[in-house]
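> 3D model of this:
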Amino acid sequence: MKIHKEGRRILFFTLLALLAVNLLLYMFNEQGVGFNRVFSGVSVVAFLLLLQFFRSPYRNLLTHEDIVIAPADGKVVVIEDVHEPEFFDGVRKQISIFMSPINVHITRNPVSGTVKYFKYHPGKYLVAWHPKSSTKNERTTVVVETEAGPQVLFRQIAGAMARRIVWYVNEGDEVSQGEEFGFIKFGSRVDVFVPVDTDVKVQIGEKVKGGQTVIAQLKTPSPTLF
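Presented below is the predicted three-dimensional model:
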């Protein structure tokens, strides 16, 4: 396991700040030895928690042209048919994955194909499970035309704690299933929109792993007979 590039700067300066504060306490607060020790312990725990948040574990990626894999670690909180207004302007099946602060926060391409649409939306920071967070919060929208034919839309959505969304894709890019397309700092969710006839392979409340769990199987077009 390694540390994700998005966390290295934060971890470095956090470590420097904690070391500096602890050093100052031991130098100028000689009467408060007990407090100094407690603060040192809290500092270690806080840094370890931050360290685990930015972990980037090795994943044996599962890939296939007609499956949709989980774009992130977390828990499935929504499976329903909804009207998707931004790109499709029609009904699509939505699968949402909530990411808690203890999950790996790398976001991965759920399918392979060509990025046909990308847009970043500034917005609010409602809690990630709020019904309006998908359309009101800071978010990105990516649409990939898959190798199997159907188009799949997925969104990174910021939450009450997540104040920074990072993405690595642009319109026209060729993307590979399982590769990183971004990172969300400090908890949020990812929505995936697929055709309504897609066979969903997960259930509400199920825990999934990004790049490994199959969340749906696409209906591929039948071959034309001549």
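
> drop to CA atoms for contacts and neighbour counts, all remaining ones
Noted.

> what's the burial count for D197?
11 (other C-alpha atoms under 10 Å).

> D81: what secondary structure?
Classification of D81 using DSSP: H, G, I helix; E, B strand; the rest coil returns strand.

> for it, what are its contacts?
V91, R92, K93, Q94, V196 (C-alpha atoms under 8 Å, 6 or more residues apart in numbering).

> now, the residues you listed that are in strands?
Taking DSSP state E as the definition of strands, those contribute V91, R92, K93, Q94.

> for the residues you listed, could you give me a markdown table that also reports neighbour count and distance to I102?
Formatted as a markdown table, these follow (neighbours: other C-alpha atoms under 10 Å; distance: C-alpha to C-alpha, whole Å):
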| residue | neighbour count | distance to I102 |
| --- | --- | --- |
| V91 | 15 | 33 |
| R92 | 22 | 30 |
| K93 | 21 | 27 |
| Q94 | 21 | 24 |
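
> okay if I get those as a markdown table plus distance to V169?
Formatted as a markdown table, the ones in strands among the contacts of D81 follow (distance: C-alpha to C-alpha, whole Å):
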| residue | distance to V169 |
| --- | --- |
| V91 | 25 |
| R92 | 23 |
| K93 | 23 |
| Q94 | 22 |
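
> could you work out the most separated pair of these?
Spanning the widest gap among those are V91 and Q94, at 9.3 Å by C-alpha to C-alpha.

> residues shared between the contacts of those two?
Residues touching both V91 and Q94 (C-alpha under 8 Å, 6+ apart): D81, V82.

> next, count neighbours for I10.
By the criterion of other C-alpha under 10 Å, I10 has 13 neighbours.

> in a strand, it, correct?
No. I10 sits outside any strand when classified using three-state DSSP, being helix.

> and the most centrally placed residue in the chain, which of the three is it?
Nearest residue to the geometric centre of the chain (C-alpha atoms, centre = their mean): T107, 3.9 Å. Of the three states, T107 takes strand under three-state DSSP.

> another sequence for comparison is provided below:
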Amino acid sequence: MDMASTFIKPMHPEGRKFVAIFAVIALILFVIWEPLGWLGVLMTVWCYYFFRDPERVTPDRTDLVISPADGVISLIEPAVPPAELGMADTPLTRVSVFMNVFNCHVNRAPVGGTVQAIAYRPGKFFNASLDKASVDNERNSVRITMADGRDIAVVQIAGLVARRIVCFTKPNEVLAPGERFGLIRFGSRLDVYLPEGVEPMVAIGQTMVAGETVIADLKA
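Take a look at the predicted model:
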């Protein structure tokens, strides 16, 4: 790996129009006052960095649950999966990964399996690190059925700054572990509902890397 690839990462296509907008604003600011123009350049670089989409090396074991997002574990608690997914109302262990505005926001499948349901629900925009964000905030829920018949729910939750949830996958599509399935713009959170009886292998405050960090072992 050379020095350039260490600092310059590929950008997700979703970010191209935003970087273009920031760049145009930077040019206008240069015309108004040069110091403002350089501030615009910095914001343009940040926007590019926000939409970066680096390659990840996902563990090749199919019995692992992988983090769907970069960020920090903010909550681990029992909770009922979103009702719109049609899962049982039995509380499951919910692991929440909070993403700040400096994290990579491309979301990846926590397990391999078939997408059984996708359900979008509009809502509010509380700080995504708060517990009530899972219930009150705008969200997009995905139910994935694994080869052994068990289900995992992964929920994209908009945050205080985020105003757009993007989901790339569709019902009946087969996802591989670590495969890109969505993106949330500008600060947000991902919730993973583990199958009944599965315990997490992570702790609150732990840093996650999407597509790489193991959240749980389905065989443990």
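
> TM-score of the superposition?
With the length set by TM-score structural alignment, normalised by the length of the second structure, the two chains reach a TM-score of 0.90; 209 aligned residues with a C-alpha RMSD of 1.4 Å.

> which parts of the second structure are strands?
For the second structure, strands defined by DSSP E occupy the ranges 64-66, 71-79, 92-99, 106-108, 113-121, 139-145, 151-158, 165-167, 174-175, 180-184, 188-193, 207-208, 214-217.

> can you redo those strands as TSV with distance to A133 of the second structure?
Output for the strands of the second structure, formatted as TSV (distance: least, C-alpha to C-alpha, whole Å):
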stretch	distance to A133 of the second structure
strand 64-66	22
strand 71-79	11
strand 92-99	11
strand 106-108	18
strand 113-121	13
strand 139-145	9
strand 151-158	7
strand 165-167	14
strand 174-175	26
strand 180-184	15
strand 188-193	9
strand 207-208	20
strand 214-217	21
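
> of those strands, which approaches F18 of the second structure most closely?
Nearest of those to F18 of the second structure, taken as C-alpha to C-alpha: strand 180-184 at 13.4 Å.

> ok, average deviation of the closest one from the first structure?
Following superposition, strand 180-184 of the second structure is found to deviate from the first structure by 0.4 Å on average (mean C-alpha distance after the TM-score superposition for the first structure).

> that strand to strand 92-99, inter-axis angle?
If you take axes from the mean of the first three to the mean of the last three C-alpha atoms, to 10 degrees, strand 180-184 of the second structure sits at 60 degrees to strand 92-99.

> can you redo the contacts of D81 of the first structure as a markdown table with distance to T146 of the first structure?
Below are those laid out as a markdown table (distance: C-alpha to C-alpha, whole Å):
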| residue | distance to T146 of the first structure |
| --- | --- |
| V91 | 19 |
| R92 | 16 |
| K93 | 16 |
| Q94 | 17 |
| V196 | 16 |
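
> tell me, of the residues you listed, which are also contacts in the second structure.
Checked against the second structure using both residues aligned by TM-score structural alignment, their matches' C-alpha atoms under 8 Å, the contacts of D81 of the first structure keep these contacts: V91, R92, K93, Q94.

> and the closest residue to S134 of the first structure other than its chain neighbours, how many residues sit next to it?
Nearest residue to S134 of the first structure in three dimensions, chain neighbours excluded: I157, at 6.6 Å (C-alpha to C-alpha, 6 or more residues apart in numbering). For I157 of the first structure, the tally of surrounding residues (other C-alpha under 10 Å) stands at 31.

> alignment lookup: I157 of the first structure to the second structure.
In the second structure, the residue matched to I157 of the first structure (TM-score structural alignment) is I157.

> before we move on, back to that, thought the residue nearest to S134 of the first structure was touching G187?
No. Judged on C-alpha atoms under 8 Å, I157 of the first structure makes no contact with G187 at a distance of 9.4 Å.

> dump the residue contacts of the match of I157 of the first structure.
For I157 of the second structure, counting by C-alpha under 8 Å, 6+ apart, the contacting residues are A128, A133, S134, N137, E138, R139, N140, I165, S188, R189, L190, D191.

> recalculate using a threshold of 10 Å.
Taking C-alpha atoms under 10 Å, 6 or more residues apart in numbering, we find I157 of the second structure in contact with 96, 98, 121, 123, 125-126, 128, 133-141, 163-165, 184, 187-191.

> and it, how far from P82 of the second structure?
According to C-alpha to C-alpha, to the nearest Å, I157 of the second structure stands 12 Å off from P82 of the second structure.

> which residue lines up with V42 of the first structure in the second structure?
Using TM-score structural alignment, the equivalent of V42 of the first structure in the second structure is L39.

> excluding its backbone neighbours, what's nearest its match?
Closest residue to L39 of the second structure apart from its sequence neighbours, by C-alpha to C-alpha, 6+ apart: A26 at 7.5 Å.

> what's the burial count for the counterpart of the one you found in the first structure?
Using TM-score structural alignment as the criterion, A26 of the second structure maps onto L18 of the first structure. The local packing of L18 of the first structure (other C-alpha under 10 Å) involves 18 other residues.

> overlap in contacts of I157 and P82 of the second structure?
Both I157 of the second structure and P82 are in contact with R121, S134, V135, R139, N140, S141, where contact means C-alpha under 10 Å, 6+ apart.

> mind checking which of those are buried?
Neighbour-count burial (16 or more other C-alpha atoms under 10 Å) applied to the shared contacts of I157 and P82 of the second structure gives S134, R139, N140, S141.

> anything in contact with each of I157 and G187 of the first structure?
Here I157 of the first structure and G187 have F98, V127, A128, R163 as joint contacts, going by C-alpha under 10 Å, 6+ apart.
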